[in-house]
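Novice: Would you be able to build a 3D model of this:
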Amino acid sequence: MALLTTFSCEEKFFAMENIYCSFDDASVAGVIAFYPITDVTELYSFYQKEVNPILKQAIYRGTAGTFDETKNLFKIFSPISYLSTVAANNIPPIFLAAGKKDRIVDAYQSEELHKDLQERGITSIYIELPWANHGFDIVINGPGGQLVFQYMHQFLQWIVNTKRFQVLLGRLNNLALSRFW
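Specialist: This is a model prediction of the structure:
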């Protein structure tokens, strides 16, 4: 949801509920997403290969219809569909983590999003754990939890320091302008 909200701020996702959202209103400094669903159509295809009736039923109930009946919803609820050159200017740095053995959300989704973000010049960090499954972070003291939380901690420190620097720079600019005018 964090990715969808950040990427679609001025798009159809909010317009469906007559909600006005502007990137100026949402001062998001960064987004963290563990094993995120980035493309619902791709997720549907993944579930078709997995032959898992429970997962297929979850998508059917979540969209209230079959793929053919609800294609437009699949796109509206896919963060990756909102990536564009214009949106790239408003998307903050993104931290993604996924397990290669995930059978609920294919790590390919995070890989593709990371690649698309990088191509658009958006700061993106992607951690892929080759041995990990969905929910690898539940055991914080486990290898997946420790590794990802260490990198996430560094990402958050970088975000906070970058934000502080921008605020400080803005204050210095205002101070300099007030002294000369």
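Novice: Please make it C-alpha for all contacts and neighbour counts, starting now.
Specialist: Noted.
Novice: next helix or strand past the strand or helix carrying Ala58?
Specialist: Taking DSSP states H and E as the definition, Ala58 sits inside helix 53-63. Beyond helix 53-63 on the C-terminal side, the first helix or strand identified by DSSP H and E is helix 71-76.
Novice: Second chain to compare with the first, below:
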Amino acid sequence: MTAAASPRPRILLLTASVLFTLPSLAALGLILLPPPSWPAWQYALLALEFSVLFALLSLLGLVLALSARRGGRGRGPLLLAGANALLLVLALVPPASLWATARAEGARLDPLQYTAGLATTTDREPVTVEYARVGGERLHLDVWQPSDRDAGDAPHPVVVNVHGGAEELPQSLLPRWDTWLADSGGSRVVFDVDYRHFPDGNWSASLADVRCALGWVREHAAAYGGDPDRIALAGQSAGGLLVLLAAHAEGPDPSCDTTVPEVDAVVAWYSATDGTAGAPPVPWRQRHSPVGDELLESSERMVGGTPQEYPREYEAMSPILHVDSDSPPTLLITAGHDLFVDPEDNRRMAARLTEAGVPNHHLSLPWTEHMFDLNWGGLASQVARHSIEEFLADHL
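Specialist: This is a model prediction of the structure:
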């Protein structure tokens, strides 16, 4: 009776090992392969940001497979143990790479923050203001003041943030970053700006709105405790492109009657800087994904055609072509495993800034995906906060 019952614990161990293996295997596929849809890309982003959790699953699968191996012979447990060991190593590559980057940047990482949640909520509400009406459309911005602001304080530096994403998203897309910017580094006043999101055939309308918002901020910053003579720009993705253009290019005219100030510094997160035909190719995963086809169609709609058909338009929207010695200090934050932007694009932009004698820093975060800052406690976000703080302290 003992001999007949003995296989049962072994089968249970193998089954449990397989159940722990499958999530890590699925996550690996999502991360490395072209996403079949937008939701799949979002799952891939989360899988990459929380890869340590998949490492724990793989470790459990490895232990269970080795336990089953001790209960009998056969290749199954050994193969399962090998698969889990490989998945364990692969899951640890992103955090290990980011830990090395943190050491190079002089940033201290706090593992206890790893599960601190997402950046989509924060501890207070902003003041929302209409800053312009363009063609009957109301444009708003959110004002985030320091939590410890006192009426007698000296004016605080100003950060104007421009979100990425799509038109239906709120201006304060990741408000936890806004309150961090407001409260850190001796306090700042943050203005998070909405804009017309690249209307078809009129991409420059978005830039005109950002330039309008900059003028509004210069005129009204003092009313919120901000210093109109110390302004930095920051933006993510499409917002990063817009702030680079607003900082490095001259036009177009603002979409409202205002004077656009020069800025003291600019921070661009995972943004393309070259849209011309000679730009680095888009990443392999994007080229083989339906998501990539949608992006290409969207890009061509907002300009009116391809880079070959409208070379001057694509040159006008390529910040790398507008850098000169008068450009403001620039921090580029690159996601090393970005579905949308090849890291070579930002490396070329950093080289162009250096060539022009513009103070700059290029923070390249290996094995991070576009919009990694959604994960507030993630290792990449922690490194980014350190580099942003140092950069703004030096230039704002």
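Novice: now what about the TM-score between them?
Specialist: The TM-score (TM-score structural alignment, normalised by the length of structure 1) is 0.73; 149 aligned residues with a Cα RMSD of 2.6 Å.
Novice: coming back round to it: so the helix holding Ala58 of structure 1 corresponds to what in structure 2?
Specialist: Counting by TM-score structural alignment, helix 53-63 of structure 1 lines up with residues 293-303 of structure 2.
Novice: That stretch vs structure 1, mean deviation?
Specialist: Superposing on structure 1 places stretch 293-303 of structure 2 at an average distance of 1.4 Å from its equivalents, by mean Cα distance after the TM-score superposition for structure 1.
Novice: ok, which stretches of structure 2 are helices?
Specialist: 2-5, 7-32, 38-49, 51-70, 75-105, 175-183, 204-220, 238-248, 284-287, 290-303, 311-316, 343-355, 379-395 (DSSP state H).
Novice: could I get the ones you listed as CSV with distance to His361 of structure 2 and mean neighbour count?
Specialist: Shown next, in CSV, are these (distance: least, Cα to Cα, whole Å; neighbours: other Cα atoms under 10 Å):
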stretch, distance to His361 of structure 2, mean neighbour count
helix 2-5, 65, 7
helix 7-32, 28, 17
helix 38-49, 24, 18
helix 51-70, 27, 21
helix 75-105, 11, 18
helix 175-183, 19, 22
helix 204-220, 23, 23
helix 238-248, 14, 27
helix 284-287, 26, 18
helix 290-303, 28, 16
helix 311-316, 24, 17
helix 343-355, 7, 19
helix 379-395, 8, 19
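Novice: Take those helices and write them to JSON lines, including distance to Asp229 of structure 2.
Specialist: What follows is these, written out as JSON lines (distance: least, Cα to Cα, whole Å):
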{"stretch": "helix 2-5", "distance to Asp229 of structure 2": "80"}
{"stretch": "helix 7-32", "distance to Asp229 of structure 2": "44"}
{"stretch": "helix 38-49", "distance to Asp229 of structure 2": "38"}
{"stretch": "helix 51-70", "distance to Asp229 of structure 2": "43"}
{"stretch": "helix 75-105", "distance to Asp229 of structure 2": "29"}
{"stretch": "helix 175-183", "distance to Asp229 of structure 2": "17"}
{"stretch": "helix 204-220", "distance to Asp229 of structure 2": "8"}
{"stretch": "helix 238-248", "distance to Asp229 of structure 2": "15"}
{"stretch": "helix 284-287", "distance to Asp229 of structure 2": "41"}
{"stretch": "helix 290-303", "distance to Asp229 of structure 2": "34"}
{"stretch": "helix 311-316", "distance to Asp229 of structure 2": "27"}
{"stretch": "helix 343-355", "distance to Asp229 of structure 2": "23"}
{"stretch": "helix 379-395", "distance to Asp229 of structure 2": "12"}
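Novice: Looking at those, spot the one closest to Ser325 of structure 2.
Specialist: Closest approach to Ser325 of structure 2 among these (Cα to Cα): helix 343-355, 8.3 Å.
Novice: Figure out how far the closest one is from the centre of its chain.
Specialist: On the basis of Cα atoms, centre = their mean, to the nearest Å, the separation between the geometric centre of helix 343-355 of structure 2 and that of its chain is 18 Å.
Novice: before we move on, what about stretch 380-396 of structure 2?
Specialist: If you compare the mean C-alpha spot of stretch 380-396 of structure 2 with that of the full chain, they lie 14 Å apart, counting by Cα atoms, centre = their mean.
Novice: got the contact list for that stretch?
Specialist: 98, 101-102, 105, 107-109, 157, 184-185, 230-232, 264-265, 267, 329, 331, 333, 363, 365, 368, 372-373, 375-376 (Cα atoms under 8 Å, 6 or more residues apart in numbering).
Novice: Could you tell me which of the residues you listed belong to strands?
Specialist: When those are checked against strands using DSSP state E, the ones located there are Pro157, Arg230, Ile231, Ala232, Ala265, Val267, Leu331, Ile333, Leu363, Leu365.
Novice: Quickly check those for the two that are furthest apart.
Specialist: By the measure Cα to Cα, these have their two most distant members at Arg230 and Leu365, which lie 28.2 Å apart.
Novice: Those two - which one has more neighbours?
Specialist: Neighbours per residue, other Cα atoms under 10 Å: of Arg230 of structure 2 and Leu365, the larger number sits with Leu365, 26 against 20.
Novice: what do we get in structure 1 for that one?
Specialist: Checking with TM-score structural alignment, Leu365 of structure 2 has Leu129 as its match.
Novice: Can you report how many residues lie near the residue lying closest to its match once chain neighbours are set aside?
Specialist: Using Cα to Cα, 6 or more residues apart in numbering and skipping residues adjacent in sequence, the residue nearest Leu129 of structure 1 is Gly99, 4.8 Å away. Neighbour count of Gly99 of structure 1, defined by other Cα under 10 Å: 25.
Novice: So what does Gly99 of structure 1 match up with in structure 2?
Specialist: Looks like Gly99 of structure 1 aligns to Ala335 there (TM-score structural alignment).
Novice: Same question for Gln150 of structure 1.
Specialist: Using TM-score structural alignment, Gln150 of structure 1 lines up with His386 in structure 2.
Novice: And its match, how close does it get to Leu181 of structure 2?
Specialist: In this view, His386 of structure 2 and Leu181 of structure 2 are 12 Å apart by Cα to Cα, to the nearest Å.
Novice: With Ala208 of structure 2 instead?
Specialist: When Cα to Cα is applied, the distance between Ala208 of structure 2 and Leu181 of structure 2 equals 25 Å.
Novice: OK, contacts around the residue nearest to Thr258 of structure 2 when sequence neighbours are not counted?
Specialist: Spatially, and ignoring its direct neighbours in sequence, Thr258 of structure 2 is nearest to Gly215 (5.4 Å; Cα to Cα, 6+ apart). By Cα under 8 Å, 6+ apart, the contact list for Gly215 of structure 2 reads Thr258, Thr259, Val260, Pro261.
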